[in-house]
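Peer 1: Quick check, what structure comes out for this input:
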Amino acid sequence: MTVPSATIERKLRRDSKRPVWKEKASPGLQTFKTLFLGLFAIAIIIPILVVVSTSLADDEQLVEAGGYVLWPTHPSLAAYKALLTGPLMFRALGVSLFVTVVGTLIALFVTITMAYATSRKVLFGRPVIIGVLFTLLFAPGLIPSFLMLRQLGLLDSVWSLILPGVFAAFNFVVMRAFFMNIPRELIESAEMDGASDWQILWKIVLPLSKAVVAVVGLFYAVGFWNSFFNALLYINDQNLWPVQIILRNYVIQGSQVAADQLGVGVSAPPQSLKMAVVVIALVPICLLYPFLQRHFTKGVITGAVKG
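Peer 2: Next up is the predicted model:
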């Protein structure tokens, strides 16, 4: 029985049809997407622009605008000069940078090694996973955590801002799931060539896992940079305050009280000082993301090659 050529052509066209998400959108749908994404971008950009503009505005324009400025007519850096000439701001930036960099590196090391070890077929993997998942349901209490850090002598220490956050169960679960999807043939071939577990991890698994490492690293970095509650609980020495504690003092206590407490000369409008602290706390983490975005793309392309 001979199959008509028209039937064969229809079947070939149906089998070769691209997925829906790869098809070119219609002009109407493309216009809707453009308008929606444009409005979404505006909703994000305008608050950031208001914060930056307010930090650069003078007192007269702030009074006329009611406290918030969309665009400064006479921009001034007086608020930033007042903050950066204070004795604690540079120390706070140094503390936050140290906590973020060191904490992220330690957290990535702990998470990567635990995720890789439990992704292999070993006897101790299941109890470890159960214990980690248990922490997702039952977080440690505030008082036991404080008593433990006091017993360890970590109060008024920068390590009290790092050690409590070096492991997150959610990041562990995400990274372990990614490691388990790596082709087992690659690991088995490396084992046949005599590679150790450390060599397999650092030379095979991690180069294929740049995407998840970048994502988890960004999660940890943002968490360490934005964390202020641990400093509020464990740090009494002002010299060890991170930037977020200074930002909290300006937002909650008011610019005049916070400036007096931090030794900052108030030569700028209080609202400008408050917004300047927000900008200083926001800029470093915003500068970090473009570098990680490059690794996101490279990691996804590399990790997508399956043997």
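Peer 1: all contacts plus neighbour counts: C-alpha atoms, from now on.
Peer 2: Will do.
Peer 1: Number of residues surrounding Pro140?
Peer 2: Neighbour count of Pro140, defined by other CA atoms under 10 Å: 9.
Peer 1: What are the contacting residues of the helix or strand harbouring Leu133?
Peer 2: Per DSSP states H and E: Leu133 is located in helix 125-137. Where contact means CA atoms under 8 Å, 6 or more residues apart in numbering, the residues beyond helix 125-137 that reach it are 117-119, 169-170.
Peer 1: Now the second one, please; I'll put the structures next to each other:
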Amino acid sequence: MFHGIKESRGDKLFLACNYLYVFLAFLIVFYPLVYMISASISDPKAVASGEMWLWPKGITLEGYKMVFKNTNIWIGYENTIIYTVVGTAINLFVTLPAAYALSRRDFVGRNFFMGMFMVTMFFSGGLIPTYLLVKELGMMNSMWAIVLPSAASIWNIIVSRTFFQSSIPKELQEAAQIDGCSNMRLFFRIILPLSLPIIAVMALFYGVGNWNSYFSALIYLNEAGKYPLQLVLRQILVLQEMGAQGGGAIDISSATAMNSKAEIAALVKYAVIIVATIPVIVIYPFLQRYFVQGVMIGSVKG
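Peer 2: Model (predicted):
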């Protein structure tokens, strides 16, 4: 009868250290999330005084009411969704074909192109040349200034290329070509349906990056109506403002329970963070299975 392998003292110590590490990592991630949620629905006096350190104190929804009444928040939400969807589609359209082409051994000059791509990981023209290029192309103050300059990440191309090399059998491609399948049809009809894990990983990487991006908008956009949500959030966090112009300004007098504008700004700040984070938190569990699978496969045979 098989009784299993007896663990040595070193194995038990290693296992205990692993559990301790995982528990500490859980606390590091769990506490800030719970704190932000609690702070967004707590009395700002309790938050400012340190009385609220984990669970809510003096529950109030004034912060969320002010956020949902603010038109700048909803305009930023709409802009961010558009930038994220369009930007991620462009990212995948550029990254996946480039990675697949570089994974093909019969692609003449693939080492040269891969070398040129990798140079850009270490050297770039800098902010001023990029700004001048965007300006000369007439993309200033438009969505294209946000999504096109970051159309591809070389690191993501390398990860995708590794996935194609390690997961797509060469014999499958050869059999399709013998049957008269063109390269374009091979890619869209055979390769992509077999590459859902890496597509999900790239969509998640690019999607989260586009959702959280604000620096490009800060540089290239000069109309508040085109600001993404993260730029609106930055104004609240850094400048402690909430819709400085137009109908989006908050009516502070309606918040009778608050003692000062600073307390209102602090309450709204946490509420906006939660509102801005919810979409990513909601989408991630549906992509987690593909995410883990794609990263693990793409990390082998590099």
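Peer 1: Nearest to Met180 of the first structure, out of the contacts of helix 125-137 of the first structure: which one, please.
Peer 2: Of all the contacts of helix 125-137 of the first structure, Ser119 has the smallest distance to Met180 of the first structure: 5.6 Å, by CA to CA.
Peer 1: who touches the aligned residue in the second structure for the closest one in this structure?
Peer 2: Under the alignment (TM-score structural alignment), Ser119 of the first structure maps onto Ser103 of the second structure. With contact set as CA under 8 Å, 6+ apart, Ser103 of the second structure has these partners: 161-162, 164-165.
Peer 1: just to revisit the earlier point, what residues sit buried inside the helix holding Leu133 of the first structure?
Peer 2: Neighbour counts over helix 125-137 of the first structure (16 or more other CA atoms under 10 Å) mark 125, 129, 132 as buried.
Peer 1: want to throw those into a markdown table with distance to Ile245 of the first structure?
Peer 2: Compiled in a markdown table, these are given as follows (distance: CA to CA, whole Å):
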| residue | distance to Ile245 of the first structure |
| --- | --- |
| Gly125 | 39 |
| Ile129 | 35 |
| Val132 | 30 |
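Peer 1: how far does the biggest helix by length in the second structure sit from the chain's center?
Peer 2: Longest helix in the second structure, counting residues (DSSP state H): helix 261-298. From the chain centre to the centre of helix 261-298 of the second structure is a distance of 9 Å (CA atoms, centre = their mean, to the nearest Å).
Peer 1: and what of stretch 118-134 of the first structure?
Peer 2: 26 Å.
Peer 1: and the end-to-end length of it?
Peer 2: 16 Å (CA to CA, to the nearest Å).
Peer 1: Tell me the residue in the second structure aligned with Leu105 of the first structure.
Peer 2: So, by TM-score structural alignment, Leu105 of the first structure is matched to Ala89.
Peer 1: Now do the SS call for that match.
Peer 2: Per DSSP: H, G, I helix; E, B strand; the rest coil, the local secondary structure of Ala89 of the second structure is helix.
Peer 1: Quick one: residues contacting Ser150 of the second structure.
Peer 2: Counted by CA under 8 Å, 6+ apart, Ser150 of the second structure has contacts Asn91.
Peer 1: for Ile112 of the first structure, what are its contacts?
Peer 2: 172, 175.
Peer 1: Just the element for it, please.
Peer 2: Ile112 of the first structure belongs to helix 89-119 when assigned by DSSP H and E.
Peer 1: related to what we said a few turns ago, tally up the residues packed near the match of Leu105 of the first structure, please.
Peer 2: 17.
Peer 1: gap between it and Phe117 of the second structure?
Peer 2: Taking CA to CA, one finds Ala89 of the second structure at 21 Å from Phe117 of the second structure.
Peer 1: Could you look up the SS state of the nearest residue to Ile264 of the second structure once chain neighbours are set aside?
Peer 2: Leaving aside its sequence neighbours, Ile264 of the second structure sits nearest to Met258 (CA to CA, 6 or more residues apart in numbering; 6.5 Å). Here Met258 of the second structure is coil, with the state taken from three-state DSSP.
Peer 1: Which helix or strand contains the most centrally placed residue in the second structure?
Peer 2: Using CA atoms, centre = their mean, the residue of the second structure that lies closest to the mean C-alpha position is Val208, 1.3 Å off. Per DSSP H and E, Val208 of the second structure falls inside helix 196-212.
Peer 1: How about Leu70 of the first structure?
Peer 2: Leu70 of the first structure belongs to no helix or strand, assigned by DSSP H and E.
Peer 1: try Ile5 of the second structure
Peer 2: If you go by DSSP H and E, Ile5 of the second structure is not part of any helix or strand.
Peer 1: Kindly state which residue of the first structure is aligned to Tyr131 of the second structure.
Peer 2: Per TM-score structural alignment, Tyr131 of the second structure is aligned with Phe146.
Peer 1: burial count for its match?
Peer 2: Neighbours of Phe146 of the first structure (other CA under 10 Å): 17.
Peer 1: Give me the mean distance between the one helix or strand it maps to and the second structure.
Peer 2: Per DSSP H and E: Phe146 of the first structure is located in helix 142-151. On superposition with the second structure, the mean distance recorded for helix 142-151 of the first structure (mean CA distance after the TM-score superposition for the first structure) is 1.2 Å.
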